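In: Any chance you could fold what I've pasted below:
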Amino acid sequence: MFQLEPLSSADNDKTDSYQRLLEQVKSLTLNEPNMIANLANISSLLFWQLKEVNWAGFYLSEGDQLVLGPFQGKPACIRIPVGKGVCGIAAATGEVQRVANVHQFAGHIACDTHTNSEIVLPLKKQGEIQAVLDIDSPVLDRFDEQDQKGLLAIASYMESLI
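Out: Here you go, the predicted model:
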């Protein structure tokens, strides 16, 4: 179905790679109304397409907590309070959290001790946080501005799926 060619974190210009990734996300979700199925496929696609990633998945909003949703990687924390850890801060503020070194992030929740950097993107519907997309890496400072921009385009599209 897809030619899996992982995106390198070292590419100078990742714009085209993220555009292709967005097209793959759209293709995977075309005519599929089930949110969980879509999130499962997207987490798998991101895990296998992004180089130097050890976890990719979703936490879904449930009251004042985020609850583990579809993901790829090692078992993870099941519940995260909104406002705690990188995911909880993203949910509380509604802003992308790009952390170069999670060990220097006050209140970081270590689900996997091998994770060194992280990016978390909130997904909103009618202004309300519905979920967060969480991507972890064992590499320090793995995610740059180009990654954030490319992943924001994917997150923006995904907001139509939730």
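In: Going by C-alpha atoms from here, please, whenever you check contacts or count neighbours.
Out: Noted.
In: Could you pull out the helices in the protein for me?
Out: 15-29, 35-49, 85-93, 145-158 (DSSP state H).
In: Start and end of stretch 76-85, how far apart?
Out: The straight-line separation of the ends of stretch 76-85 (Cα to Cα, to the nearest Å) is 13 Å.
In: Quick check: buried residues in that stretch?
Out: Of all the residues in stretch 76-85, those buried under the rule 16 or more other Cα atoms under 10 Å are 79-85.
In: Ok, stretch 155-162 next?
Out: 155, 158-159, 161-162.
In: what's the nearest residue to Gly83 if we skip its chain neighbours?
Out: The shortest distance from Gly83 to any residue other than its chain neighbours is 4.5 Å, reached at Ile89 (Cα to Cα, 6 or more residues apart in numbering).
In: Likewise for Arg79?
Out: Excluding the flanking residues, the one nearest Arg79 by Cα to Cα, 6+ apart is Val67, at 4.7 Å.
In: So the one you found is in contact with Ala76, correct?
Out: No: taking contacts as Cα atoms under 8 Å, Val67 lies outside contact range of Ala76: 10.4 Å.
In: follow-up on the earlier one: including distance to Asn101, could the helices of the chain go into a markdown table?
Out: Compiled in a markdown table, those are given as follows (distance: least, Cα to Cα, whole Å):
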| stretch | distance to Asn101 |
| --- | --- |
| helix 15-29 | 23 |
| helix 35-49 | 20 |
| helix 85-93 | 11 |
| helix 145-158 | 15 |
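In: With respect to Gly63, which of those lies nearest?
Out: Nearest of the helices of the chain to Gly63, taken as Cα to Cα: helix 85-93 at 11.3 Å.
In: want to put them side by side, so please do this one too:
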Amino acid sequence: MFPPPPISNRDKPSLYAELCAQVRTLLADESDLIANASNFAALVFDALPDVNWAGFYLFDGTELVVGPFQGKPACVRIPLGRGVCGMAAQYRETQLVEDVHTFADHIACDATSRSEIVVPLLRADATLLGVWDVDSPLPARFDADDCAGMEALCATFMHSVED
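Out: Just a heads-up that it's a prediction; the model follows:
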């Protein structure tokens, strides 16, 4: 069941659909947020090619604080409205950045990252849990299919949080 075949062998929507199914199974019998976030990050990081960081920043009521992730050490705290993660959190909208070097106010935790996608994580009552952040060393690594797929993955993850 784990991991799915490389993305080059299948189309992205199919890959993300399979990952969503795997996430549902992986998180089904566990209610701990940190345990589920850790396994989610590991699964996605392992399944997606050309990714050098994948993880969570959790909202502590004031700012985003690094949570479970896969990749190099990360920035620990990010204010709302700063960088790609802070913008996604503040505006509650997915941020898709083809080249982080052209993004005003980008926070460079890893100088090798070139593109990034960040999905806000909202509870059923619309309060902010945090953000899901994925970086790539390739420019323009993420596209509309990745955006839809990441949002579906995050919805699946949030369903496990709400149960």
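In: Quick check: TM-score for this pair?
Out: Superposed pair, TM-score by TM-score structural alignment, normalised by the length of the first structure: 0.94. Supporting alignment: 160 aligned residues with a Cα RMSD of 1.4 Å.
In: picking that back up, most tightly packed of the helices of the first structure?
Out: helix 85-93 (a mean of 23; mean count of other Cα atoms under 10 Å).
In: corresponding residues in the second structure for that one?
Out: Under TM-score structural alignment, the match for helix 85-93 of the first structure in the second structure covers residues 83-91.
In: which one of the buried residues of stretch 155-162 of the first structure sits closest to Lys124 of the first structure?
Out: Glu159 (6.0 Å).
In: which residues does that closest one contact?
Out: 123-125 (Cα atoms under 8 Å, 6 or more residues apart in numbering).
In: Can you tell me how far it is from Leu133 of the first structure?
Out: 11 Å.
In: what's the neighbour count on Lys74 of the first structure?
Out: A count of neighbours around Lys74 of the first structure, defined by other Cα atoms under 10 Å, yields 11.
In: what residues are up against the alignment partner in the second structure of it?
Out: Matched to the second structure by TM-score structural alignment, Lys74 of the first structure sits across from Lys72. Counting by Cα under 8 Å, 6+ apart, Lys72 of the second structure touches 52-53, 110.
In: nearest residue to the corresponding residue of the second structure for Leu60 of the first structure other than its sequence neighbours?
Out: Applying TM-score structural alignment, one finds that Leu60 of the first structure aligns to Leu58 in the second structure. The shortest distance from Leu58 of the second structure to any non-neighbouring residue, by Cα to Cα, 6+ apart, is to Gly130 (4.0 Å).
In: one step back: what residues do Glu159 and Leu133 of the first structure have in common as contacts?
Out: Leu123.
In: Roughly how far does the spatially most central residue of the second structure sit from Ala41 of the second structure?
Out: In the second structure, the C-alpha nearest the mean C-alpha coordinate belongs to Trp132, at 2.9 Å (Cα atoms, centre = their mean). To Ala41 of the second structure, Trp132 of the second structure is 9 Å away according to Cα to Cα.
In: what sits in contact with each of these two?
Out: By Cα under 8 Å, 6+ apart, the residues touching both Trp132 of the second structure and Ala41 are 54-56.
In: I'd like those as CSV, with distance to Glu98 of the second structure and neighbour count appended.
Out: As requested, these are exported to CSV (distance: Cα to Cα, whole Å; neighbours: other Cα atoms under 10 Å):
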residue, distance to Glu98 of the second structure, neighbour count
Ala54, 16, 26
Gly55, 18, 25
Phe56, 20, 28
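In: Restricted to strands, list those.
Out: Taking DSSP state E as the definition of strands, these contribute 54-56.
In: Quick check: the gap between the counterpart of Phe103 of the second structure in the first structure and Val132 of the first structure.
Out: Using TM-score structural alignment, the partner of Phe103 of the second structure in the first structure is Phe105. Distance, Phe105 of the first structure to Val132 of the first structure, by Cα to Cα: 18 Å.
In: One more: Arg142 of the first structure?
Out: From Arg142 of the first structure to Val132 of the first structure the distance is 19 Å (Cα to Cα).
In: cool, Ile80 of the first structure as well?
Out: Distance from Ile80 of the first structure to Val132 of the first structure, by Cα to Cα: 11 Å.
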